[in-house]
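[1] Build me a model:
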Amino acid sequence: MTTPRLLSLVLGLLVTAHLSLLGFFQISDPDTWWHLKQGELYLTTWSLPADDPFAFTTAGREWVKFSWVADILFYLTFLAAGAPGLVLLRLLLLFLIALVLYRVLRGCDLHPLASVLLVFVASLALRFRLFVRPETLSFLLLLTTMAILLRLQDRPARGVYALLPVQVAWVNVHASFVFGFGLPGLVLLANLLPGAGFAPGWG
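    Modelled structure (predicted):
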């Protein structure tokens, strides 16, 4: 085995071990159980209530349910595998986030080793927000949007349609979906400025 391939293998194993240790801890965030209760409510009533029945301080106020899809996903996972299933789901999301981030960094022509190191640093920062909550899904959707936008430099005509299912999912997962409109807006603005532009055909 050549030295570069051996180094890549060792780095891959180290990153895998690091992410596994980072994401494998018991659920301690109280909001997780609130989201589980919401998911249970949606599935048992087959409806999205107009107000939050679990909060007396907001009684009678309209309740915008940005995260209903995420809540149902968490509740179904809990039904199938209990709390350990939620831990494994969080671990899966962490690996997907790391993978997509690596692809984004490589799409920016960053060296593979530098990309791995940045993924390592980013994972340490994410550790403080690594909860079984809709925002963890939103991190993945944000990076997926960035990855799609980077590919528009090569396939601007077809690639843009990949944003649609991502945005549809994001709107029903977390209120941060507004970034899904903002990022393409920045790409469009870049193409309107003088110069070659970011994605040919947009400007």
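[2] only C-alpha atoms for contact and neighbour calcs from this point on.
    Fine.
[3] so what's residue 1 up against?
    Listed by C-alpha atoms under 8 Å, 6 or more residues apart in numbering, the contact set of residue 1 is empty.
[4] Please report how far it lies from residue 12.
    15 Å (C-alpha to C-alpha, to the nearest Å).
[5] Also this sequence, please, to line up against the first:
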Amino acid sequence: MNRFSIQRLWVFVVLACCFGYVVALPLDPYDYWLYLKNGSVAHATKNIVDHDLYAFTAAGRGFINLQWLTEAAYDWAYRTGGIELSAFLHAVVMTLAFALLLAIVQRMSGNLRIAAGVTFLCFILSATNLALRPQGISVIFFAATLFLLSARRYWPIPLIVALWVNCHGAFVLGLAMVGIEWIGSLSGLQWISGASTSPGAQVQGSSRPHHKALFATLALSVVASLLNPAGVGIYKMVAGIEANSRANLLTEWDPPSILEPTGFLFFVALLLLLVLHDRGRLKWSNAQLLTFLFFTLMALRQQRSVIWWGMGMAPLFALEFSNLCGSEKPPPRGPARLWIVNWAFAGIVFCYLVSSTPWLKTNNPLVPGIKQRLVSPDTPVQLAGSLRDLPGPRRIFNNLGWGGYLAWKLDEQKRIFCHSLVFVFPSTVMGDYLLISNGHAMWEELLARYKVDALILSKVDQRLLIPLVMKSPHWRITYEDELGVVFEARRPMNAP
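    Alright, predicted model coming up:
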């Protein structure tokens, strides 16, 4: 029987945790459904969706579709196997990304224990950013780029960038990683590609060939990034999204807070890395320092970048832990029954993972109740159904977080107020959204100005508005559940 050591079991368990966690995540109402709808429309029309189709406040406004290829993949997966296949493939992709990260750490540290531990740490830091959304495809591209740099196999990186730029705006991180590695090679000290199994080892001497190769890779990657429908305009679009998202109060663009799970874990991990560096006295190269500063500043500015910080810092954690712990000793030859126990435990974990897949988890008593759902409990399924049943065309004021699901669920006669692609909307629209949602004194006048004749309001996000609407003689409730309330205008709302 092939010996299955405890170290290999740790590796298996870490990757099993990644897969099991992601595959059990219910689909939230925020992003996936909107991109799925775009993919469905693109498949039907044979054209990339490059203007808004769902909100009457932005009807026809053009935009650069950064993730059109991801939308096409979502549409294919949904048509082939529904949301079950979509969720399963997403979990496989995320697990492959962390497997690549584990391989990088193992190569740098020469220690499977360290590789498993660092990978699990990165997984924990990423846990709140692993939902099914276009950012997920960036995770695998990020890990693949990191892996290729660590192996000094530069030639596939421009090909990755050419795909990445059509899937998600985080392609710029691939360019940044190559650029940092190139800058590091100028001093003769390389970061990822300079690692070996010796703690703190750095490669010197042969930097000139790698300097040239990295520069060529960077240049080709920049050219490859232009292979998208917008060409060079993609950079202006990426730069504009962050500013617009901040202006319109999307919380994932806010700085991390120690009071939130993601922020707390980030600051703990940052402190751990600094303590390890201080205790180990390991001198960082120029590129290592640049990498630390680049990703740390990103994470400090916006909590959605904590996932990139965790993955980007994995090589540094590997070097620091290996510097303190030393190389791994071969495991002792234990009794054969111990290997059998390891195989048996791995088999039990594997069976649980199979039972947790979307096709089986709904009837699996071992899966927690909330994880048995295919769709998250905060998705307004019944509320959207009530809206869909309202007669005639409608102009609907909705909760921003529900916009994507409503775009997917409602027909073209029923237009919503807003959705998560906030950069599509004029700033005045998002300002009015906040005023109305918070029950401003002019809330009804603003609704009349937009000729809104139906409302779908969240009992959490719009709790201040709901009592005001209930007291108004101009609205009546058509449906209510634990998530929210649907209102219909008693007569058409006309602009004053």
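[6] and residue 183 of structure 2, what pairs with it in structure 1?
    Alignment note (TM-score structural alignment): residue 183 of structure 2 maps to residue 189 of structure 1.
[7] Helix, strand, or coil at that match?
    helix (DSSP: H, G, I helix; E, B strand; the rest coil).
[8] number of nearby residues for residue 272 of structure 2?
    As a burial measure, residue 272 of structure 2 scores 13 neighbours (other C-alpha atoms under 10 Å).
[9] What is the equivalent residue in structure 1 for it?
    Counting by TM-score structural alignment, residue 272 of structure 2 has no partner.
[10] Within the helices and strands, which one has residue 272 of structure 2?
    Here residue 272 of structure 2 sits within helix 261-280, counting by DSSP states H and E.
[11] Please compute how far that helix lies from its chain's middle.
    22 Å (C-alpha atoms, centre = their mean, to the nearest Å).
[12] repeat for stretch 185-197 of structure 1
    26 Å.
[13] cool, and stretch 152-166 of structure 1?
    For stretch 152-166 of structure 1 - counting by C-alpha atoms, centre = their mean - the centre lies 18 Å from the chain centre.
[14] Okay, and residue 30 of structure 2 sits in which element?
    Using DSSP H and E, no helix or strand contains residue 30 of structure 2.
[15] again, but for residue 12 of structure 2
    With DSSP H and E as criterion, residue 12 of structure 2 is part of helix 6-23.
[16] List the buried residues in the longest helix seen in structure 1.
    Secondary structure of structure 1 read by DSSP state H shows that its longest helix is helix 68-107. Residues of helix 68-107 of structure 1 classed as buried by neighbour count (16 or more other C-alpha atoms under 10 Å): 68-78, 84-91, 93-98, 100-106.
[17] How about stretch 343-355 of structure 2?
    So stretch 343-355 of structure 2, judged by 16+ other C-alpha under 10 Å, has buried residues 343, 346, 349-350, 352-353, 355.
[18] Stretch 169-188 of structure 2 now?
    Those would be 169-175, 177-188, for stretch 169-188 of structure 2 by 16+ other C-alpha under 10 Å.
[19] Find the residue at the geometric middle of structure 2.
    For structure 2, the residue nearest the mean C-alpha position is residue 135 (3.7 Å; C-alpha atoms, centre = their mean).
[20] Quick check: the gap between the nearest residue to that residue once chain neighbours are set aside and residue 86 of structure 2.
    In space, and not counting its chain neighbours, residue 135 of structure 2 is closest to residue 168: 6.4 Å by C-alpha to C-alpha, 6 or more residues apart in numbering. Residue 168 of structure 2 sits 17 Å away from residue 86 of structure 2, going by C-alpha to C-alpha.
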